[in-house]
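Chemist: structure for the following, please:
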Amino acid sequence: MVKKGKEGKKVVIGMTGGVDSTVAAYLLKKQGLEPIGVTFNFYKEESSQKPGEECLGTCQSKSLVSIQEVCDKLEIPFYGVNASHLFKERVLDRVLTARLGGTAFSPCVYCNILKFDLLVEKSKKLGADFIATGHYAKVVKNIKTGKFQLISANDREQDQSYYLSALDRIHLENLLLPCADIRRSEVEQIAKSLGIHFVKKGDRNRLCFMKEKNFSFYIQKNAPPGMLNNGGIFNFEDGVPIGDHGGVHHFYIGQNKVKALDNVKIEEDARVVEIDRKTKNVYISKTKNIRYSICEVINYKQDPDTDISSPIKVFIQFSQLEKRQACFLYFKNNDTVVLKFQEEIIGLLVKGSHVAIYNGLGAGAKIIGNGTLNSFGFFDKSGKFRSLPDPEEVELEIYGQEDLKLDLSLKIPRKEKDVTF
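Modeler: Model (predicted):
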């Protein structure tokens, strides 16, 4: 429900033509506000488009004309904004740089930062008091500090707070999320009652950035020629050749679903653990062969209200689809933290991925920090897995009471050499 005093206020809402944003706009209007629909044109595919589809963006399921029709049905104003140049600069180019460097990048997180920057800008131009989207997350005001904070939605299965975890308080202070307090099943029921035809978008929590074939085409078009040379795929432990690939730009550390040329079959649990850019060779290993118990997060931004005087227990999430994991957080400096997991975990983390840090597991858990995964657990030269020192020792090192060095690289033994990444 809209709190007293907000009735009649203007709110700029990001529209995709999908169920969530449409129902969000409907709820805002029903609760007494004056929603204004806005759609951003972020990226136009190279393939030919039908008339009226010039505004197709990364998270849109409908054409500009169709979104206009949805807004007409709701009887709200609608604006289309061309932001393709900003999307290229702030998302596409960064994804390209990361992929060429052999690391991942979380496009949806940074795409959302761009969206909310544009929503704030558009709201000022239109004289609106609030911004809104159809995301499943909640914004609450801290009674003691008066500051706004992002927390998990009531519907944990549909919660999208991970995607919004990098938003600043300038985005949160005037943000309305009408779908936060209801379940997706209820949203779908409301959508049916509106009599609007929606195009099915598939799994709404999966990467909406670009279709893989279009993404590969974009990389091939913009990558340096030397990066596009074919190379070999080898088993990491013994160096046995498995197949050939069409260029190292197709791979990043931690990647699964590895594909080789000529339909050579690669086991489903294989992950990329090394990329040799000189030889253009890619090395893979089975997930079960890799373990970690620590990781380092850089570019860390924390909630100013969080007590950093001692280590704290937190819950970390590495992607929208993964479950949160319990760990201890140690502050190293202003933008770097070390995370120690309660148990050793089998698998490989994806270097460069966005990390969201919560203070709990369930609905209402607060985002207390976010950053970029830099490095994680390690093996020593003898091939024995090494875990982080005891929390007491780590605390001494991090808080300057004793000079202890933490090796945060991951080494997997191979016959020829040890490789660190």
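
Chemist: can we go C-alpha only for contacts and neighbour counts from here?
Modeler: OK.

Chemist: all helices for the stretch 51-200 of the chain, in order.
Modeler: For the stretch 51-200 of the chain, helices defined by DSSP state H, counting those that start in this stretch occupy the ranges 64-74, 84-87, 93-100, 107-125, 169-172, 184-194.

Chemist: what helices and strands are in contact with the fourth one?
Modeler: Applying 3 or more C-alpha pairs under 8 Å, 6 or more residues apart in numbering; DSSP states H and E, we find helix 107-125 packed against strand 10-14, helix 84-87, strand 130-132, helix 169-172.

Chemist: so which of the ones you listed gets nearest residue 249?
Modeler: Comparison of those against residue 249 by C-alpha to C-alpha identifies helix 84-87 as nearest, at 20.6 Å.

Chemist: would you mark the buried spots in that closest one?
Modeler: Residues of helix 84-87 classed as buried by neighbour count (16 or more other C-alpha atoms under 10 Å): 84, 86-87.

Chemist: stretch 276-294 too?
Modeler: In terms of neighbour count (16+ other C-alpha under 10 Å), stretch 276-294 has its buried residues at 277, 280-287, 290-294.

Chemist: another sequence for comparison is provided below:
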Amino acid sequence: MPNINTSKKVVVGMSGGVDSSVSAYLLQQQGYHVVGLFMKNWEEDDNEEYCSAAVDLADAKAVCDKLNIELFTINFAAEYWDNVFEHFLSEYKAGRTPNPDILCNKEIKFKAFLEYAAEDLGADYIATGHYVRKRETNNKVELLRGIDNNKDQSYFLYTLSEQQLRQSLFPVGELEKPKVREIAQQLGLATAAKKDSTGICFIGERKFSDFLARYLPAQSGAIRTVDGEVIGQHQGLMYHTLGQRKGLGIGGLKQAEDTPWYVVDKDIKNNELIVAQGHNHPALFSDGLIAQQLHWVNRQVITKPFSCTVKTRYRQQDIACQVNPLSEDKIEVIFESPVAAVTPGQSAVFYQGEVCLGGGIIEQRIIRSKESFCE
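Modeler: This next block holds a predicted model:
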């Protein structure tokens, strides 16, 4: 019996990593006509130490040669700058902490990449090495968490629509990460032992503050405790995020207990960093949040309150919550119990069991028990 996938063409986003490498192999085994596409999203200076695009491309080529897959390359640096990086800078300038990986998936990998693959390469599907799954039932497509809970990446893909999901395949979402590495080793792929990429793709191994200073002027200001005492100077609010402990430069204060300091708020108006001592300090916690720029996978407008779970950052345990619609593009989220380090600019992503419902951008924290600590 012929394989029904034989005539279907899949363009795999080859990143030069082990996950996309094994994804390409698995799709071959399933009978698809597989080709690779390596995309460059950032223009680096080739003489800089942190330049990794050349290494990643070489690894992608080695894997495609091994699997006998044709590899194409495309430069999306202009699209990335316009649709991801400029937004990243404007958010930091406004004192928020954005997640460019989520925007990259929305604007580049599942938009520009998908359109190029379909229109220029004749793809029926695209595929990536993301650890997620999808389920199609009754003309409906759902985004599911990956089997490997430790590697699940649905948090980063909540902006995808049902149509984008229909056109996308996620082969490694059905596997645990150790199994993916085992397959790569058995095949002798060049990426088998390659470390997972970490951090923001365009920053690489550079120090974050050094990179940001190249694009945004830093303005120093006071570090103030929740009790109003000035105990130091920060070099720029943009270098700090809620819940941060290291790099504050305020250790060893004579009058303070030997307990770590944490960033609990940013006073944008007065350019002050608000800090408190101890990881359990009440000022770190929020009772809920307001989210905007909503994306629901099924693209339905929420009209009634509902209960679900939420993640306010990647790798966080699910938090039980109630979602209350405030408008078509604004919701109030009330947590079952207070949550630490809820950060404006980050994403709140909602789940019912293994299904990722969608999410939105955290606009502000809700602190019911007290006034904001920077007011």
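
Chemist: for the buried residues of stretch 276-294 of the first structure, which one is nearest residue 258 of the first structure?
Modeler: Using C-alpha to C-alpha, residue 284 is the member of these that lies nearest residue 258 of the first structure, at 8.4 Å.

Chemist: want to try CSV for the buried residues of stretch 276-294 of the first structure, with secondary structure as columns?
Modeler: Formatted as CSV, these follow (DSSP: H, G, I helix; E, B strand; the rest coil):
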residue, secondary structure
277, coil
280, coil
281, strand
282, strand
283, strand
284, strand
285, strand
286, strand
287, helix
290, coil
291, strand
292, strand
293, strand
294, strand
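
Chemist: distance to residue 197 of the first structure added to these, as CSV?
Modeler: Formatted as CSV, these follow (distance: C-alpha to C-alpha, whole Å):
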residue, distance to residue 197 of the first structure
277, 49
280, 48
281, 49
282, 46
283, 47
284, 45
285, 46
286, 45
287, 43
290, 47
291, 47
292, 47
293, 48
294, 48
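
Chemist: output the helices of the stretch 51-200 of the first structure as CSV; include the columns distance to residue 346 of the first structure.
Modeler: Shown next, in CSV, are the helices of the stretch 51-200 of the first structure (distance: least, C-alpha to C-alpha, whole Å):
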stretch, distance to residue 346 of the first structure
helix 64-74, 45
helix 84-87, 36
helix 93-100, 24
helix 107-125, 26
helix 169-172, 36
helix 184-194, 33
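
Chemist: now for the ones you listed, which one comes closest to residue 365 of the first structure?
Modeler: For residue 365 of the first structure, the closest of the helices of the stretch 51-200 of the first structure is helix 169-172, at 16.1 Å, according to C-alpha to C-alpha.

Chemist: can you check which part of the second structure the closest one sits on?
Modeler: The alignment of helix 169-172 of the first structure onto the second structure (TM-score structural alignment) covers residues 162-165.

Chemist: how big's the offset between that stretch and the first structure?
Modeler: Following superposition, stretch 162-165 of the second structure is found to deviate from the first structure by 2.0 Å on average (mean C-alpha distance after the TM-score superposition for the first structure).

Chemist: which residues does that stretch contact?
Modeler: 110, 134, 140-143, 297-299 (C-alpha atoms under 8 Å, 6 or more residues apart in numbering).

Chemist: coming back round to it: got the buried residues of helix 84-87 of the first structure as CSV, with distance to residue 410 of the first structure columns?
Modeler: Listed next are those as CSV, based on distance: C-alpha to C-alpha, whole Å:
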residue, distance to residue 410 of the first structure
84, 38
86, 36
87, 33
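
Chemist: secondary structure class for the nearest residue to residue 52 of the second structure once chain neighbours are set aside?
Modeler: Leaving aside its sequence neighbours, residue 52 of the second structure sits nearest to residue 204 (C-alpha to C-alpha, 6 or more residues apart in numbering; 7.7 Å). Using three-state DSSP, the structure places residue 204 of the second structure in coil.
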